[in-house]
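>>> Quick one: sequence plus predicted model below, questions after.
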Amino acid sequence: MSRPPLYVRRPFLAGLLRQLPLLAVLVVVAIGLLLVTFEHWRWGLVVLGTSLVGAALLRLLLPVRRVGFLAVRSRAVDVVLLAGAGVTLAAVALAIPAT
């Protein structure tokens, strides 16, 4: 006797597992925002930019059924926008002179 798939047996758990890539990105974003909150704004923004680049890599490498809500548009558009925004944010944060 075969068991039904996880999304039938436990739909909440299956949905949560599908969103793990997004959850990982959001955890890194939260760490970056905490750094900004505690006045380490430069490193916080670099962490935020890194999280966007990581999201781009996840979107590029994971199959559609595993990527969850990181898939918004086509794969190419998502990767270009996420990576571009991440690199730009980190570069601008590092380019601002320290006072």
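In hand now; what should we look at?

>>> Going by C-alpha atoms from here, please, whenever you check contacts or count neighbours.
Fine.

>>> in stretch 80-93, what's buried?
Residues 82, 83, 85, 86, 87, 89, 90, 93 are the ones in stretch 80-93 that count as buried (16 or more other Cα atoms under 10 Å).

>>> Which residue, neighbours along the chain excluded, lies closest to the second one?
Spelled out, it's residue 83. residue 53 (4.6 Å; Cα to Cα, 6 or more residues apart in numbering).

>>> would you list the buried residues of stretch 80-93 in JSON lines and tack on distance to residue 59 and secondary structure?
Shown next, in JSON lines, are the buried residues of stretch 80-93 (distance: Cα to Cα, whole Å; DSSP: H, G, I helix; E, B strand; the rest coil):
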{"residue": "82", "distance to residue 59": "9", "secondary structure": "helix"}
{"residue": "83", "distance to residue 59": "10", "secondary structure": "helix"}
{"residue": "85", "distance to residue 59": "14", "secondary structure": "helix"}
{"residue": "86", "distance to residue 59": "14", "secondary structure": "helix"}
{"residue": "87", "distance to residue 59": "16", "secondary structure": "helix"}
{"residue": "89", "distance to residue 59": "19", "secondary structure": "helix"}
{"residue": "90", "distance to residue 59": "19", "secondary structure": "helix"}
{"residue": "93", "distance to residue 59": "24", "secondary structure": "helix"}
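
>>> here's the one I want to compare it with:
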Amino acid sequence: MITVTGRRRWTQEIGRYTPFGLVLAIAAAGIGLIFAYHWRIGSGLIGGSLLVAAALRVLLPERQLGLIALRGRFTDVILYGGLGFLVVLVAATIIGGPFDH
């Protein structure tokens, strides 16, 4: 028999990993697009997933972050945001591609 306390614990754990699941789903969609030879859009999605992680790190409290919170808040936001911005910039500015001849 599941008690109310057990349900709260279960929903809290699901809620705790939802932000990471969102970031992972965006990155997985990007990888899928890369494998479908849409490498620029896929790379942009991977960079976008890092930007989403940075935004979630700023907006959500510590108890809801789950696996997104790796270091201190400032360090995570700078690293996620900086790397995400660079990946999006590179994806947007490269001419040609690995499959062009």
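That came through fine. Source: prediction; values computed, not measured.

>>> For the residue nearest to residue 83 of the first structure, pull up the helix or strand it's in.
According to DSSP states H and E, residue 53 of the first structure maps onto helix 41-61.

>>> Tell me the mean distance between that helix and the second structure once they are aligned.
With mean Cα distance after the TM-score superposition for the first structure, helix 41-61 of the first structure departs from the second structure by a mean of 0.4 Å once superposed.

>>> likewise stretch 21-37 of the first structure?
When the second structure is overlaid, stretch 21-37 of the first structure sits 0.4 Å from its aligned residues on average, using mean Cα distance after the TM-score superposition for the first structure.

>>> in the second structure, what residues pair with that stretch?
Aligned by TM-score structural alignment, stretch 21-37 of the first structure falls on residues 19-35 of the second structure.

>>> Check which residues of the matching stretch are buried.
Result for stretch 19-35 of the second structure [16+ other Cα under 10 Å]: buried residues 19-21, 23-24, 26-31, 33-34.

>>> Return the member of the residues you listed nearest to residue 61 of the second structure.
residue 19 (11.4 Å; Cα to Cα).

>>> Distance-wise, check that closest one relative to residue 92 of the second structure.
In this view, residue 19 of the second structure and residue 92 of the second structure are 26 Å apart by Cα to Cα, to the nearest Å.
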